[in-house]
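Q: Give the three-dimensional model of this entry:
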Amino acid sequence: MKSILKATIAGAGLVALAACGGNADDKAAQNVEAAAENQADALEDLADNTTNETLEDSLEAQADNVEDAGEAKADAIDDADDARLENKR
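A: This next block holds a predicted model:
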């Protein structure tokens, strides 16, 4: 189970890293959000496969937190891009 989570996190990091550079801030925000969703999905899959109810609840809460954090980071990327464009005018 841990190897699936580690692979998902590594993949999410690579996707986010690949999105950096250029004027692709919108694409970067989408990639960050998608990576967070993928990580959350992996946590939810782990939760579905556990027999321990407490662990299941914890993993589902982690998944929710990861997804919320990804959305917040994507919003911050979009906001920073919008602010930069406003300052150029």
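Q: CA atoms for contacts and neighbours, from now on please.
A: OK.
Q: And the residue positioned nearest the centre of the chain, how far from residue 5?
A: Centroid-nearest residue in the chain, with CA atoms, centre = their mean: residue 36, separated by 1.6 Å. Distance of residue 36 to residue 5, computed by CA to CA, to the nearest Å: 12 Å.
Q: Tell me which stretches of the protein form helices.
A: Along the chain, the segments classed as helices by DSSP state H run 2-18, 25-48, 53-88.
Q: which strands and helices sit next to the first one?
A: Other helices and strands packing on helix 2-18, by 3 or more CA pairs under 8 Å, 6 or more residues apart in numbering; DSSP states H and E, are helix 25-48.
Q: Residues touching the helix it packs on, excluding its own?
A: Identification of contacts with helix 25-48 by CA atoms under 8 Å, 6 or more residues apart in numbering yields 1, 4-5, 8-9, 11-13, 15-16, 19-20, 55-57, 59-60, 62-64, 66-67, 69-71, 73-75, 77-78, 81.
Q: Please give the structure of this sequence too, so both can be compared:
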Amino acid sequence: MKKISVLGAAIGLMALSACNSSPREQAADNIEANADSVADNLEDAADNASTTAAKDSLNNEADAVRNEGDLKAKDMRTNDPDTNLSNGL
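A: So this is what the prediction gives:
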């Protein structure tokens, strides 16, 4: 059920981001939403982990995914010339 609500929130976020936003901003918002969704799934898996080490590992991975998504979105928004994104925007 939580996955459905996360997916619904991501779709809602994408719909809201489409209002008066540039394609670059929409792409950055989508990057963040996708990263948050993956990180939420990892945190859910951590809640169900059988050992503390597995739980810590999954939570660390979730943090890394969120951080990577934030960095990619920031790069997309600032249009740095050194971007390696392949979406052509």
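Q: Just the TM-score for the two chains, thanks.
A: TM-score of the superposed chains, computed with TM-score structural alignment, normalised by the length of the first structure, equals 0.64; 62 aligned residues with a CA RMSD of 2.1 Å.
Q: re earlier: winner for burial among the helices of the first structure?
A: Compared across those, helix 25-48 shows the largest average neighbour count, a mean of 21 (mean count of other CA atoms under 10 Å).
Q: what's the mean deviation for it versus the second structure?
A: Once fitted to the second structure, helix 25-48 of the first structure is off its aligned match by 0.3 Å on average (mean CA distance after the TM-score superposition for the first structure).
Q: Measure how that helix sits relative to helix 2-18, angle-wise.
A: Angle, helix 25-48 of the first structure to helix 2-18, by axes from the mean of the first three to the mean of the last three CA atoms, to 10 degrees: 170 degrees.
Q: residues in the second structure aligned with helix 25-48 of the first structure?
A: Counting by TM-score structural alignment, helix 25-48 of the first structure falls onto residues 24-47 of the second structure.
Q: Pull the distance from that stretch to the chain's centre.
A: 2 Å (CA atoms, centre = their mean, to the nearest Å).
Q: Stretch 14-28 of the second structure too?
A: For stretch 14-28 of the second structure - counting by CA atoms, centre = their mean - the centre lies 15 Å from the chain centre.
Q: go on, stretch 47-55 of the second structure?
A: On CA atoms, centre = their mean, the centre of stretch 47-55 of the second structure falls 22 Å from that of its chain.
Q: Same check on stretch 78-86 of the first structure?
A: 21 Å.
Q: residues in contact with it?
A: 25-26, 29.
Q: Kindly indicate which of those residues lies nearest residue 51 of the first structure.
A: residue 29 (35.3 Å; CA to CA).
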